[in-house]
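> Provided below are the primary sequence and the corresponding predicted coordinates.
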Amino acid sequence: MIPLLAALQAAAEPLPEDAPANAAQAVAGTAPAVAHNGIDMLALALHASLPVQLVMLLLLFASVASWVIIFRKKRVLDRAEREADGFEERFWSGTELSRLYAGATERNREVGGLEAIFEGGFREFDRVRQRRGMDARARLEGAQRAMRAAASRELDGLERNLEFLANVGSIAPYVGLFGTVWGIMVSFQGLANVKEATIATVAPGISEALIATAMGLFAAIPAVWAYNRFATKVERMSVRYDTFSEEFSSILQRQAHADD
């Protein structure tokens, strides 16, 4: 037994001293290759089939157009809120209505929001008041109709292009899904001539197809968020316009009875 153990010890060769260092270098050499192995989105898009590429271009256009509308609509709504705040401050400061009307009808000056509603209502009220035989009720009704028309024009301008955001938010995911389904169909169709199908054979085509779904979500999510936010702001402005119209109608009603 003892001679057998001695023979085994003599046959065993010790590990070289630099073995741990070589192993560490091997791991270090393979780690960067794994770390740098990412997804090349551009390459996947360029190697996709023609229908999938058309879907990607459509979604890219929809995304760019949505962001342009989002920035423009934000600027328009912020300006409408600032103008409404400024005009309400002047209106309730005790300034005469005739002076406010003169300021609203100055040359080379565009009015909007609450000031446009005020200008339309006061102009109609003053025009009907100059007619003979018109009672206070007729003057007030004419001013209210003018204010409703002005408010409708202002709200129409604030709501412009919101429909596009709603359409992108609801349709873009389905368009991307169509591109994905088409790409997967093409990938599996290519397996008809392959004897042994593996995951490595199907993975590139499926990856290219899934880019369409990702782009659809990328276009839809900001559009849905922006539409909900802007629609809420427009609704608030609509309530604000209606409230001002009612308050201004009460002032005109008192003035109409005072004139009689």
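Perfect, I can see it now. Numbers count the residues shown, from 1 in each chain.
> Please make it C-alpha for all contacts and neighbour counts, starting now.
Will do.
> Spell out the secondary structure type for Met134.
coil (DSSP: H, G, I helix; E, B strand; the rest coil).
> any idea how far Arg127 is from it?
11 Å (CA to CA, to the nearest Å).
> Please apply the same query to Thr201.
Taking CA to CA, one finds Thr201 at 80 Å from Arg127.
> With Pro20 instead?
Remark: distance between Pro20 and Arg127 (CA to CA) = 98 Å.
> and what of Leu8?
Counting by CA to CA, the gap from Leu8 to Arg127 is 119 Å.
> who's more crowded, those two?
Comparing Leu8 with Arg127 by other CA atoms under 10 Å, the one with more neighbours is Arg127, at 13 against 10.
> Which of the three states applies to that one?
Three-state call for Arg127 (three-state DSSP): helix.
> Just give me the longest helix of this structure.
Longest helix of the chain, by residue count under DSSP state H: helix 199-259.
> how distant is that helix from the center of its chain?
Here helix 199-259 is found 8 Å from its chain centre; the criterion is CA atoms, centre = their mean, to the nearest Å.
> What of stretch 88-100?
37 Å.
> ok, now stretch 136-152?
Stretch 136-152 sits 36 Å away from the centroid of its parent chain (CA atoms, centre = their mean).
> With stretch 147-155 instead?
26 Å.
> Touching it from outside, list them.
For stretch 147-155, contacts defined as CA atoms under 8 Å, 6 or more residues apart in numbering pick out 112-113, 116-118, 120-121, 234, 237-238, 241-242, 245.
> mind redoing it with 7 Å?
Gly112, Gly113, Ala116, Ile117, Phe118, Gly120, Gly121, Ser238, Tyr241, Ser245 (CA atoms under 7 Å, 6 or more residues apart in numbering).
> in the helix or strand the fourth one falls within, what's buried?
This points to Ile117. If you go by DSSP states H and E, Ile117 is part of helix 114-129. Under the neighbour-count criterion of 16 or more other CA atoms under 10 Å, helix 114-129 has 114-125, 128-129 buried.
> Please apply the same query to stretch 178-191.
Counting neighbours by 16+ other CA under 10 Å, stretch 178-191 gives Phe178, Gly179, Thr180, Val181, Trp182, Gly183, Ile184, Val186, Ser187 as buried.
> second one coming, line it up with the first:
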Amino acid sequence: MQETADQQAAPLPPTGAGGSALLEMLHNSGPVALAVLVLLTFASVFSWAIILAKWSSFRRAQTQSQRFVRAFRKSQRLSEIATVAEQFKPSPLVIVFTEINEEYQRQTGGRGLPRNPVALERAAQTASSEALTRMESRLTWLATIAAIAPFVGLFGTVMGIIDAFHGLGTQGAATLRAVAPGISEALITTAAGLVVAIPAVIGYNQFTARLREFGSRMDDFARELLSAIENAAMSQPAAPQVEERRVRQY
């Protein structure tokens, strides 16, 4: 009977202790730790916004590039592609096609072999560089956040340890109550820095690999387009020079 009474008198563990403990740790954090957490929160929101925006834009670019290549290979004339190129605008291949086509039109008016093939190759390189520069925009922020976030968290860790030693010196005894607030600050800021940095590193590496793929595709498409222009120009029948002279005489 006495054991039953002792068991009834024993306090039960509080429900939701994990969440309340985390909230209590945040509530007891000092101003430096809170400033570090707020800074890391803004960095996390900004990096995730870039990741989602780039993922969406790269997906549209890949889809439109595949459709543009299929339309290009089915067409027989550059003018046909030029009229529908705007429909595939998110694709970087459209920029390459537009630059090469404009340079070809300036040189020949759309007929015959280009007078300066090197200029077409330079136009293709310039267009590829411009397209990649657009797609690379704001990716440096991901690299910056990935590199800085752990050090920001480490700064909060150092300050938390300093607070822990300060608590030991104030109370004059090595008790858990004296060091708990400082240790909790150190652990929270360290974890927050890693949570912010890891997605930024993964996103930056993945997008960098995708940019290399887009660069290779643009180079391949530029070579294919230049070959198509050369083959189409060579297959065009040449106008007889005798008839041209007669027309000039008349």
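Received it, and whenever you're ready, just let me know what you need. Not measured: the values here are computed from a predicted model.
> about what we covered before: and the buried residues of stretch 178-191 of structure 1, which is closest to Gln255 of structure 1?
Looking at the buried residues of stretch 178-191 of structure 1 and their distance to Gln255 of structure 1, the nearest is Phe178, at 63.5 Å (CA to CA).
> Now check Leu211 of structure 2 against structure 1: what is it aligned to?
Using TM-score structural alignment, the equivalent of Leu211 of structure 2 in structure 1 is Val234.
> OK, contacts around that match?
Applying CA under 7 Å, 6+ apart to Val234 of structure 1 gives the contacts Leu158, Glu159.
> ok, now Gly160 of structure 2?
Per CA under 7 Å, 6+ apart, neighbours of Gly160 of structure 2: Gly182, Ile183, Glu185, Ala186.
> Out of the residues you listed, which is nearest to Arg73 of structure 2?
Nearest to Arg73 of structure 2 among the contacts of Gly160 of structure 2, with distances taken as CA to CA, is Ala186, at 59.9 Å.
> That closest one -> structure 1?
That one, Ala186 of structure 2, aligns with Ala209 by TM-score structural alignment.
> Correct me if wrong: that match contacts Phe178.
No - the criterion here is CA atoms under 7 Å, and Ala209 of structure 1 misses it with Phe178 at 9.3 Å.
> For Ala164 of structure 2, see how far away the alignment partner in structure 2 of Ala200 of structure 1 is.
Under the alignment (TM-score structural alignment), Ala200 of structure 1 pairs with Arg177 in structure 2. To Ala164 of structure 2, Arg177 of structure 2 is 10 Å away according to CA to CA.
> now Ser57 of structure 2
Per CA to CA, Ser57 of structure 2 is found 47 Å from Ala164 of structure 2.
> counterpart of the helix or strand Phe61 of structure 1 falls within in structure 2, which residues?
According to DSSP H and E, Phe61 of structure 1 maps onto helix 50-91. Under TM-score structural alignment, helix 50-91 of structure 1 corresponds to residues 31-72 of structure 2.
> what about Ala104 of structure 1, how many neighbours?
Neighbour count of Ala104 of structure 1, defined by other CA under 10 Å: 18.
> nope, Thr213 of structure 1 is what I meant
For Thr213 of structure 1, the neighbour count with other CA under 10 Å is 24.
> How about Trp67 of structure 1?
Neighbour count of Trp67 of structure 1, defined by other CA under 10 Å: 16.
> Please apply the same query to Thr144 of structure 2.
Each residue near Thr144 of structure 2 was counted by other CA under 10 Å, and the total is 16.
> what does Ser75 of structure 2 give?
For Ser75 of structure 2, using other CA under 10 Å, the count is 11.
> Same check on the one 5 residues further on?
In terms of burial, Glu80 of structure 2 registers 12 neighbours under the definition other CA under 10 Å.
> for Glu3 of structure 2, same thing?
Neighbour count for Glu3 of structure 2, taken as other CA under 10 Å: 8.
> Over to Leu176 of structure 2?
Neighbour tally, Leu176 of structure 2, other CA under 10 Å: 12.
> Three-state assignment for Ser137 of structure 2, please.
coil.
> so what corresponds to it in structure 1?
Match for Ser137 of structure 2 (TM-score structural alignment): Arg160.
> what do we get in structure 2 for Gly120 of structure 1?
Using TM-score structural alignment, Gly120 of structure 1 lines up with Glu99 in structure 2.
> so which strand or helix has the nearest residue to its match once chain neighbours are set aside?
Nearest residue to Glu99 of structure 2, sequence neighbours excluded (CA to CA, 6 or more residues apart in numbering): Ala123, at 5.9 Å. Taking DSSP H and E as the definition, one finds Ala123 of structure 2 inside helix 117-135.
> distance of the spatially closest residue to Phe125 of structure 1 that is not a sequence neighbour from Ala172 of structure 1?
Leaving out its chain neighbours, the residue that sits closest to Phe125 of structure 1 by CA to CA, 6+ apart is Ala143, at 5.0 Å. Taking CA to CA as the measure, Ala143 of structure 1 falls 45 Å from Ala172 of structure 1.
> Give me the more crowded residue out of those two.
More crowded of Ala143 of structure 1 and Ala172, by other CA under 10 Å: Ala143, with 29 against 26.
> Next, the contact list for the more buried one, please.
Ala143 of structure 1 sits in contact with Gly121, Phe122, Glu124, Phe125, where contact means CA under 7 Å, 6+ apart.
> can you redo those residues as CSV with distance to Glu196 of structure 1?
As requested, the contacts of Ala143 of structure 1 are arranged in CSV below (distance: CA to CA, whole Å):
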residue, distance to Glu196 of structure 1
Gly121, 79
Phe122, 82
Glu124, 83
Phe125, 85
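> re the thing from before, I'd like to check the angle between the helix holding Phe61 of structure 1 and helix 199-259, please.
20 degrees (axes from the mean of the first three to the mean of the last three CA atoms, to 10 degrees).
> and helix 50-91 of structure 1, how far from structure 2 on average?
Averaged over the aligned pairs, helix 50-91 of structure 1 sits 0.7 Å from structure 2 after superposition, using mean CA distance after the TM-score superposition for structure 1.
> Show me what that helix is packed up against.
If you count contacts as 3 or more CA pairs under 7 Å, 6 or more residues apart in numbering; DSSP states H and E, helix 50-91 of structure 1 packs onto helix 114-129, helix 162-189, helix 199-259.
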